[in-house]
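[1] After the sequence you'll find the predicted model.
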Amino acid sequence: MDALKSSSAQGLSEAEVQKRQQQFGPNELIEKGGKHPLRLLWEQVSSVMVLILIAAAVVSALLGQVTEAVAIGAIVVLFVILGFVQEYRAEKAMAALKKLAVPLVRVRRAGQLVELSAQELVPGDIILLEAGNAIPADARVVESANLRVQEAALTGESEAVEKQTAVIPKPDLPLGDRLNMLYLGTNVTYGRGTAVITATGMNTELGKIATLIQGVQDDPTPLQKQLDSVGRILALAGIAVAVLVLIIGVVAGESLEEMFLTAVSVAVAVVPEGLPAVVTITLALGAQRMLRRSALIRKLPAVETLGSVTVICSDKTGTLTINRMTVTVIDVAGHFLELAGTDEQAPAYLKLADTPDDLFTNRPPAIGLTLAAGA
């Protein structure tokens, strides 16, 4: 309370509220430059395989092969539409987070109990909560009468957590262990309580998640890399064959104009027009099958990778953190093998926790057998 310069009995004054609103801004999740639909559409059109098909359709039309041109165009449209729909749904992840915001909240300001929009909250505000209320921002519990909060949206824990007012000496505990804190996006299921706002908007834990979502860089999947590679190889092969046909024809005394049209027709014939459509339809069917098994796929190319997964390692809540589960300790026959240096920058290495002996020159047999089995 002292750090936030607030009082549980009086709350903040109107002058202080205005000052903090200017300092911290509105209590809302800000969508930072999501991909425009036109950009999503361009990303679908600009893939190597689609560009080759578009070129093939144009050449076919110029050569008078209208039926083939229309067929290739239809395949391109189908490929682009299916990919665009999946990407557009992925961009709606931020909107799903915004739905967790709450419209109204009871606040104590200048000694008076008022009902305000959650967007008007600032750090230091005193809020009153009861069963059924959604938490409007991150807050520290000041008073608790059997206050229990459902935090599944953040921690994955299915059971409601009973909150307390006692000071927790360890500052860096996981969210689920911070029993005196409340977080935006969670809900009160039982009891009542009073809390002081500690963070609003994008500074909340939910806001940090929103920031991470907006900053995700999408790497191409193995399937996308393979399709691009196939597209480049086919393009080069088509050009090479067309040039070879043109040269042979001209050397044999054929008309240059006639051989040019023949070479172009051969280059178009090399392109597998049905490949993108077959791949897209196959992935769409795979996505539907995985959905029936409760696996929701936002991006079609991910189906190929996820479809190969046989084991997912996660904690009991099913929560994944940095997309990589890391072994930290191996306990074999009373010997502890630690994996040290597991941060993002330094390379990891193995060491024996119960002896200073070098792992590779004097290791227990049980450790050696375990490492061999896992290799």
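    Looks like it arrived, so ask away.
[2] can we go C-alpha only for contacts and neighbour counts from here?
    OK.
[3] who touches stretch 226-233?
    47-49, 52 (C-alpha atoms under 8 Å, 6 or more residues apart in numbering).
[4] Buried ones only from those residues, please, as a PyMOL command.
    In PyMOL, this line selects whichever of the contacts of stretch 226-233 come out buried by 16 or more other C-alpha atoms under 10 Å:
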select buried, resi 48+49+52
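[5] And the contacts of stretch 226-233, which is closest to residue 181?
    residue 47 (47.4 Å; C-alpha to C-alpha).
[6] What residues does that closest one make contact with?
    Residue 47 makes contact with residue 228, according to C-alpha under 8 Å, 6+ apart.
[7] Distance of it relative to residue 76?
    Going from residue 47 to residue 76 by C-alpha to C-alpha, to the nearest Å gives 11 Å.
[8] Let's have the contacts of stretch 226-233 in JSON lines, adding distance to residue 202.
    Output for the contacts of stretch 226-233, formatted as JSON lines (distance: C-alpha to C-alpha, whole Å):
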{"residue": "47", "distance to residue 202": "35"}
{"residue": "48", "distance to residue 202": "38"}
{"residue": "49", "distance to residue 202": "40"}
{"residue": "52", "distance to residue 202": "43"}
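[9] ok, structure two:
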Amino acid sequence: MNHIEEKTAKPWHSSTIEDTLEKLQVRPESGLSDSDVKNRLLKFGKNELIEAKQKTIWSILWAQLTDTMVVILIIAAVISLLIGDLKDFIAILAIVFINAIIGLVQEYRAEQALAALKEMATPIVKVRRNGELQEINSIDLVPGDIFILETGAIIPADGRLVEDVNLRVEEASLTGESVPVEKDKDHLSEEQAPVGDRSNMVYMGTVITYGRGTAVVTATGMETELGKIAEMIQDVGDEQTPLQKRMDRMGKTLAWISLVIVGVVFGLGLLRGEDPAEMFLTSIAIAVAAIPEGLPAVVAIALD
């Protein structure tokens, strides 16, 4: 919900045209003035999808290699090498490598998805400002701008319809529905209505398949519905899934279990009078064998 809408009790799709224009302080026949645009650009910023700082390959690799389960595997690999078990050493390192590659691929796909969303924005848009029809860069749109809707155009921002003539919009980028939606400026949707049911609204990145009309901008940039999707895509790599959280807990549990195994086996060996060095290597080997080496890679593939 953008900053203007926060001041009101009703969302845009539940507000009449008159109420919407009053809230946005604009007249549809004249549009915003240059001073209005300047002030709103300062307040709301540019109409663009902002990319979070891209992660470097090294930072992604570091995140993969510092995962609890992976750290345990690396320790197990080093121990395997020290005790002369070259086969296990190579196998465990291979699993760690595969897991890291899968993580890199997942991050790359997330970045590509965001790039695809940015391509949905149209570069030029017709607006009514200072009582005149102008063509401007869509990045300069602000809430309250009156913009023109024409067949074939990609909608440059979220907006409330002011005029419509047989208007139909394809909203698959937001709702997944491939059939164009018929729009109606006079329809008032329920406050909790999903995007696909808001027939008096148009949204950034959707395509006009038929008809024409005008709309008033209600949200720009990251405040649009498309912007919220872009934000979710960028956040998905930073937040662990429930399965990953369980994996992290399991990794810590396995670390403690491994330490207990080492201690118990080593202690029993000493009580039986076994050689300390040999018992230490034996207990380490048993602990390493108890670790499910392939689990991180399997989980990464499942989440891919």
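    Here it is on my side, so go on. From a predicted model like this one, the values you see are computed outputs, not experimental measurements.
[10] still on that earlier bit, could you tell me which of the contacts of stretch 226-233 of structure 1 are located in helices?
    48-49, 52 (DSSP state H).
[11] how about residue 246 of structure 1, what does it touch?
    By C-alpha under 8 Å, 6+ apart, the contact list for residue 246 of structure 1 reads 256, 259-260, 262-263.
[12] Residue in structure 2 paired with it?
    Using TM-score structural alignment, the partner of residue 246 of structure 1 in structure 2 is residue 266.
[13] Could you tell me whether that match really is in a helix?
    Yes. With DSSP: H, G, I helix; E, B strand; the rest coil as the criterion, residue 266 of structure 2 is part of a helix.
[14] Could I get the full set of helices for the stretch 201-304 of structure 2?
    225-235, 242-271, 276-289, 295-303 (DSSP state H, counting those that start in this stretch).
[15] And the contacts of stretch 226-233 of structure 1, which is closest to residue 17 of structure 1?
    Of the contacts of stretch 226-233 of structure 1, the one sitting nearest to residue 17 of structure 1 (C-alpha to C-alpha) turns out to be residue 47, at 51.4 Å.
[16] Name the residues of stretch 277-288 of structure 1 that are buried.
    277, 280-281, 283-284, 286-287.
[17] Tell me which two of these sit farthest apart.
    Across the buried residues of stretch 277-288 of structure 1, no pair lies farther apart than 277 and 287, at 15.2 Å, counting by C-alpha to C-alpha.
[18] Translate residue 122 of structure 2 into the numbering of structure 1.
    Residue 122 of structure 2 maps onto residue 102 in structure 1, by TM-score structural alignment.
[19] what about the residue nearest to residue 283 of structure 2 when sequence neighbours are not counted, how many neighbours?
    Counting by C-alpha to C-alpha, 6 or more residues apart in numbering, residue 262 is the residue found nearest to residue 283 of structure 2 once chain neighbours are left out, at 4.7 Å. Residue 262 of structure 2 has 21 neighbouring residues, counting by other C-alpha atoms under 10 Å.
[20] repeat for residue 149 of structure 1
    Quick note: residue 149 of structure 1 (other C-alpha under 10 Å) scores 27 neighbours.
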